[in-house]
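[1] structure for the following, please:
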Amino acid sequence: MKLNIEKAVFICGSKTKLAEICGVTSQAVSKWTAGKAKISIEYIPGIIQATNGEVTARDLRPDVDWDTIKASL
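    The predicted structure follows:
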C-alpha cells in the first residue's frame, strides 16, 4: 500500500497536490505515505481519478472487499 500511495503522490506531483485533490491536509497524505494511517475509502475515487486509474482501489486498500462493494451498487 505504501508504494502505491507514493506512486499517486508522484503522479500528482506532490503531497500537497494530492491533498488538495482529496480535500485533506498534506499532513494526512504524509501519514498515508509513512504507513501511519489507512486511507479512508471516501478519498479513493479522487485518487483513482487523479492518477488516471494507474493506482487502483485494491492498490490503496487491499483489505477492503471491493467486489462485494461493487456488487451492492
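
[2] please count neighbours and contacts with C-alpha atoms only from this point.
    Noted.

[3] excluding its backbone neighbours, what's nearest residue 55?
    Spatial nearest neighbour of residue 55, chain neighbours left out: residue 48 (5.7 Å); criterion: Cα to Cα, 6 or more residues apart in numbering.

[4] I misspoke; the intended subject was residue 57.
    Nearest in space to residue 57, with sequence neighbours left out and distances taken as Cα to Cα, 6+ apart, is residue 44 at 6.2 Å.

[5] following up with a second sequence; could you model it the same way so I can compare the two?
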Amino acid sequence: MNAISLAIQGAGGPAKVARQCGVSVQAVCFWRDGKRTLPAEHGITLEKMNEGRIRCEQMLPDVDWAYIRSTKPAPLPEVSHG
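    Below is the predicted model:
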C-alpha cells in the first residue's frame, strides 16, 4: 500500500477525505488508485487529518515541501469602514 492510500485510510476513508477536501469520493479514489495526481493542497489536508503520521513528503516526493513550508501567505490588507 502506498503512502497516499495509507493516508486516506488513516484519515477515515475516502468519504471523510472527500468531505474535508471539498471533492468527490471518486476523486479521492482516483488519488488512492494512482489514476490521478493528488493536488499538493490536498496533500497538506491529508497530513493534518493523519496528525502528521504520514507526511506530505511521503505522499508527493516531487514537490518542494521545504519551500512551501517556509513560505507564509501575505497578510490581507486592512479595510477601512469609514
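
[6] where does the TM-score land?
    Here the TM-score for the pair of chains, by TM-score structural alignment, normalised by the length of structure 1, is 0.83; 72 aligned residues with a Cα RMSD of 1.6 Å.

[7] and the residue nearest to residue 57 of structure 1, how far from residue 72 of structure 1?
    With distances taken as Cα to Cα, to the nearest Å, residue 44 of structure 1 is found 18 Å from residue 72 of structure 1.

[8] likewise residue 25 of structure 1?
    To residue 72 of structure 1, residue 25 of structure 1 is 31 Å away according to Cα to Cα.

[9] between the two, who's got more neighbours?
    residue 25 (14 against 7; other Cα atoms under 10 Å).

[10] which helices and strands does the one helix or strand the residue nearest to residue 57 of structure 1 maps to pack with?
    Using DSSP states H and E, residue 44 of structure 1 sits in helix 44-50. For helix 44-50 of structure 1, the packing partners by 3 or more Cα pairs under 8 Å, 6 or more residues apart in numbering; DSSP states H and E come out as helix 2-12, helix 15-22, helix 57-60.

[11] distance from it to the middle of the chain?
    Mean-position distance between helix 44-50 of structure 1 and its chain equals 7 Å (Cα atoms, centre = their mean, to the nearest Å).

[12] stretch 30-40 of structure 2 too?
    Its chain's C-alpha centre and that of stretch 30-40 of structure 2 lie 11 Å apart, by Cα atoms, centre = their mean.

[13] which residues sit against it?
    Residues from elsewhere that reach stretch 30-40 of structure 2 (Cα atoms under 8 Å, 6 or more residues apart in numbering): 4-5, 8, 27, 60, 63.

[14] same deal with stretch 47-55 of structure 2?
    Contacts of stretch 47-55 of structure 2 (Cα under 8 Å, 6+ apart): 3, 6-7, 10-11, 56.
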